[in-house]
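Asker: Quick check, what structure comes out for this input:
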Amino acid sequence: MNFGFLRIKSTRIRILLFFLCFTCHFQLQAKQIQFSLVPDREDIIQYEIELWKTEELGDEIPFRVLANPGPISLFIPDGYEFFRIRAIAKRKVRGFWTELYKVALFGKKPKPITKPIAKIPVKTDVLVPIESREGKPELFLTTNQITIVPTSVEKKIRIQYRINGGPWQTTTSPLLNFSKDGNYRLEYKVTNELGISDGMQVWEFKVDTKPPVTTYSFLDPPFQKKGTTFISSKNGLLLHSSDEGSGLSNIRYRTSCGDDQVSDYNVWLESSWMEILSGCDKNILLEISAVDRLGNEEVPKQIIIQTQKKAK
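Answerer: Have a look, this model is predicted:
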């Protein structure tokens, strides 16, 4: 006897026999189950059912039953725990077998055991890698808060976490604040109601909220009189910016000449000072602001230069 199921291919005949739809509510009554065999093609005339004691199909001879389309009450003899079905069309063309169904679970929807997944909702700008002075990438936090958000179908979960080796905390969705600059090590794991955990997660990152600090001085000590500093084009302006966190990105400046509007920011270069002096013969307002590699910007420092008119 030839055993197959649902989809038949031959050199001359190709018959697609799709497995039945279970239309009635399944009821498990001792060793008897009830369901309906509903053909989806007119040429399906019968169904063949095999009962098995184990899932090792090659180690035993199954108990076979034939059934017509329609409602059926399948009696399961003692010792048989599994069954499968295939359709039989006209001319005894047999389809493929279904999967092996377990009698005890047939018609029931087992509760899925899911592994919880936890993640820090990271956008591209929340944790950013920045190369250190030694050339190694380090993660920097660009916001002062992190929320550990479990993404799972399970509703009853708990999150255990600790920061920098401190005591373990347990909650359902922690909101963590990192307001102080420094190095941090965040350890956490998410566990569902069945005790299944996604494993320990470790995040090591730095927090840098302080902008760079810029100081300036004039080369060739200028002349001073009564608290007023007098400079010429020979007195170069030296800027020095330092940043203890992510490191200095650049120093920016903008100017206004007389009553003109303030210009856009430009990057400070060695030639910038001479260009500023030579490009304006009126009073000059110079604003200097350094930016670190994380985007923290210094409050602009102002230098006001009043042009001294030459005596005739």
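
Asker: From here on, just use CA atoms for contacts and neighbour counts.
Answerer: Fine.

Asker: looking at it, Ile72 is touching Tyr47, isn't it?
Answerer: No - using Cα atoms under 8 Å, Ile72 is not in contact with Tyr47, being 10.8 Å away.

Asker: how far away is Ile163 from Thr143?
Answerer: 17 Å (Cα to Cα, to the nearest Å).

Asker: should've said Leu277
Answerer: For Leu277, the distance to Thr143 - Cα to Cα - is 40 Å.

Asker: returning to that earlier point: so Ile72 and Tyr47 - more neighbours on which side?
Answerer: More crowded of Ile72 and Tyr47, by other Cα atoms under 10 Å: Tyr47, with 23 against 13.

Asker: Quick check: which element contains that one?
Answerer: Taking DSSP states H and E as the definition, one finds Tyr47 inside strand 44-52.

Asker: Please name the nearest non-neighbouring residue to Pro222.
Answerer: Nearest residue to Pro222, sequence neighbours excluded (Cα to Cα, 6 or more residues apart in numbering): Ile231, at 5.5 Å.

Asker: Next, count neighbours for the one you found.
Answerer: 20.

Asker: Following up with a second sequence; could you model it the same way so I can compare the two?
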Amino acid sequence: MNDWCYQLKYFYLLCIVIGFSNPLVSKQIQFSLVPDRDDIIQYEIELWKTENLEQEIPFRVLSNPGPINLFIPDGYEYFRIRAVAKRKVRGYWTELYQTGQFGKSVKTKEKPIAKVQAKTDVLVPIPTREGASEFYLTTNKIAIVPVTIGKNFRIKYRINGGPWQKDSSPQLNFEKDGSYRLEYQVTNELGVSDGMQVWEFKVDTTPPESSIRFLNPPFFQRGTSFISPKNPLQVFATDTGSGINTIRYRTSCKGAPFTEYYVWNDSSWADIQRNCLDNFRLEISAVDRLGNEEIPKQILFQKMKQD
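Answerer: Reported below is the predicted structural model:
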């Protein structure tokens, strides 16, 4: 019998708890199972008391596609579903659903992030929007050293098509952001030269710049901005070099020490207001893909007391 993979589509219609006189039935879950294949004729549902599937026997239910009223006996906290096609070909089981949370959106707990580490390789590839890669220099100095150790080596080099220069151990500085083309060739004391070496790379030492705005403009009075708690705060960042990696933030509520850094996302503003019911400071810092970090910006939010 061959297993086959399928997509299980379901729509939550209602999740309710109903009391019954029968002690074997404690709650009922209503939902719909919509098959994504024409040959699916049935669904198997297994009810489990625990997540340990090896040490118990499940309570099994068969159901046709469409609306389903699943009665959950007392003590059964989990269930899973699989489709059955014609000729009794069965698909894969879904994950275990928890009966008490089925149909409810579960918010994952946000985890703090570590400080972004700067790149340590001399040249690192950074993907572009077009799918290609551009190399970026991670240090502002390059030393050209021959691979073969010997005496009287001469190195001929030039940058961005400029005049050729010669040196035995050139130390090159790239302090300005921009695109560079480095060409060099090594010649030994016998006049034997290797092939021309070409490096094309960019330099990015400038950190990103973050900015904030409220969805609705604040009200200004005597140099103070007034906003409603329901006015969403939006955070943006721009970078002219390698591009934005993350926008980090942390908060200090009512003079307490700052929290760890978190990644800013669409729910961050609501999370901040929910976790800090008093005055707080918000610190924001953008980081690019080379690890250049913006000097953090701080904003003080003071909540007005209503009379």
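
Asker: Now the TM-score, please.
Answerer: Scored against TM-score structural alignment, normalised by the length of the second structure, the superposed chains reach a TM-score of 0.60; 189 aligned residues with a Cα RMSD of 1.3 Å.

Asker: follow-up on the earlier one: okay, and the strand holding Tyr47 of the first structure goes to which residues in the second structure?
Answerer: Alignment note (TM-score structural alignment): strand 44-52 of the first structure is unmatched in the second structure.

Asker: From the contact counts, what lies against that strand?
Answerer: Applying 3 or more Cα pairs under 8 Å, 6 or more residues apart in numbering; DSSP states H and E, one finds that strand 44-52 of the first structure contacts strand 63-67, strand 82-89.

Asker: Tabulate these in CSV, adding columns for distance to Ser241 of the first structure and mean neighbour count.
Answerer: Formatted as CSV, these follow (distance: least, Cα to Cα, whole Å; neighbours: other Cα atoms under 10 Å):
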stretch, distance to Ser241 of the first structure, mean neighbour count
strand 63-67, 86, 14
strand 82-89, 77, 24
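
Asker: Out of those, which is closest to Leu37 of the first structure?
Answerer: strand 63-67 (8.5 Å; Cα to Cα).

Asker: what's the angle from the next helix or strand along the chain from that closest one to strand 44-52?
Answerer: Per DSSP H and E, the first helix or strand lying C-terminal to strand 63-67 of the first structure is strand 70-75. If you take axes from the mean of the first three to the mean of the last three Cα atoms, to 10 degrees, strand 70-75 of the first structure sits at 20 degrees to strand 44-52.

Asker: start and end residues in the second structure for strand 70-75 of the first structure, please.
Answerer: Using TM-score structural alignment, strand 70-75 of the first structure finds no match anywhere in the second structure.

Asker: Would you mind pulling up the elements that that strand packs against?
Answerer: strand 32-37.

Asker: Any chance you could list residues touching both of Ile72 and Tyr47 of the first structure?
Answerer: Leu37 (Cα atoms under 8 Å, 6 or more residues apart in numbering).

Asker: now stretch 266-286 of the first structure: how far from the chain's centre is it?
Answerer: 46 Å (Cα atoms, centre = their mean, to the nearest Å).

Asker: what's the answer for stretch 237-256 of the first structure, then?
Answerer: The mean C-alpha position of stretch 237-256 of the first structure is separated from the chain mean by 34 Å, Cα atoms, centre = their mean.

Asker: In the second structure, which residue range corresponds to it?
Answerer: Under TM-score structural alignment, the match for stretch 237-256 of the first structure is residues 233-252.

Asker: likewise stretch 194-204 of the first structure?
Answerer: Taking TM-score structural alignment, stretch 194-204 of the first structure hits residues 190-200 over in the second structure.

Asker: buried residues in that stretch?
Answerer: Glu200 (16 or more other Cα atoms under 10 Å).

Asker: Which residues outside it are in contact with it?
Answerer: Stretch 190-200 of the second structure has contacts (Cα under 8 Å, 6+ apart) with 135, 179-187.

Asker: Just the closest of the residues you listed to Lys254 of the second structure, please.
Answerer: For those, the nearest to Lys254 of the second structure is Phe135 (44.9 Å; Cα to Cα).

Asker: Can you tell me the closest non-neighbouring residue to that closest one?
Answerer: Phe135 of the second structure sits nearest to Pro125 (Cα to Cα, 6+ apart), 4.4 Å away.
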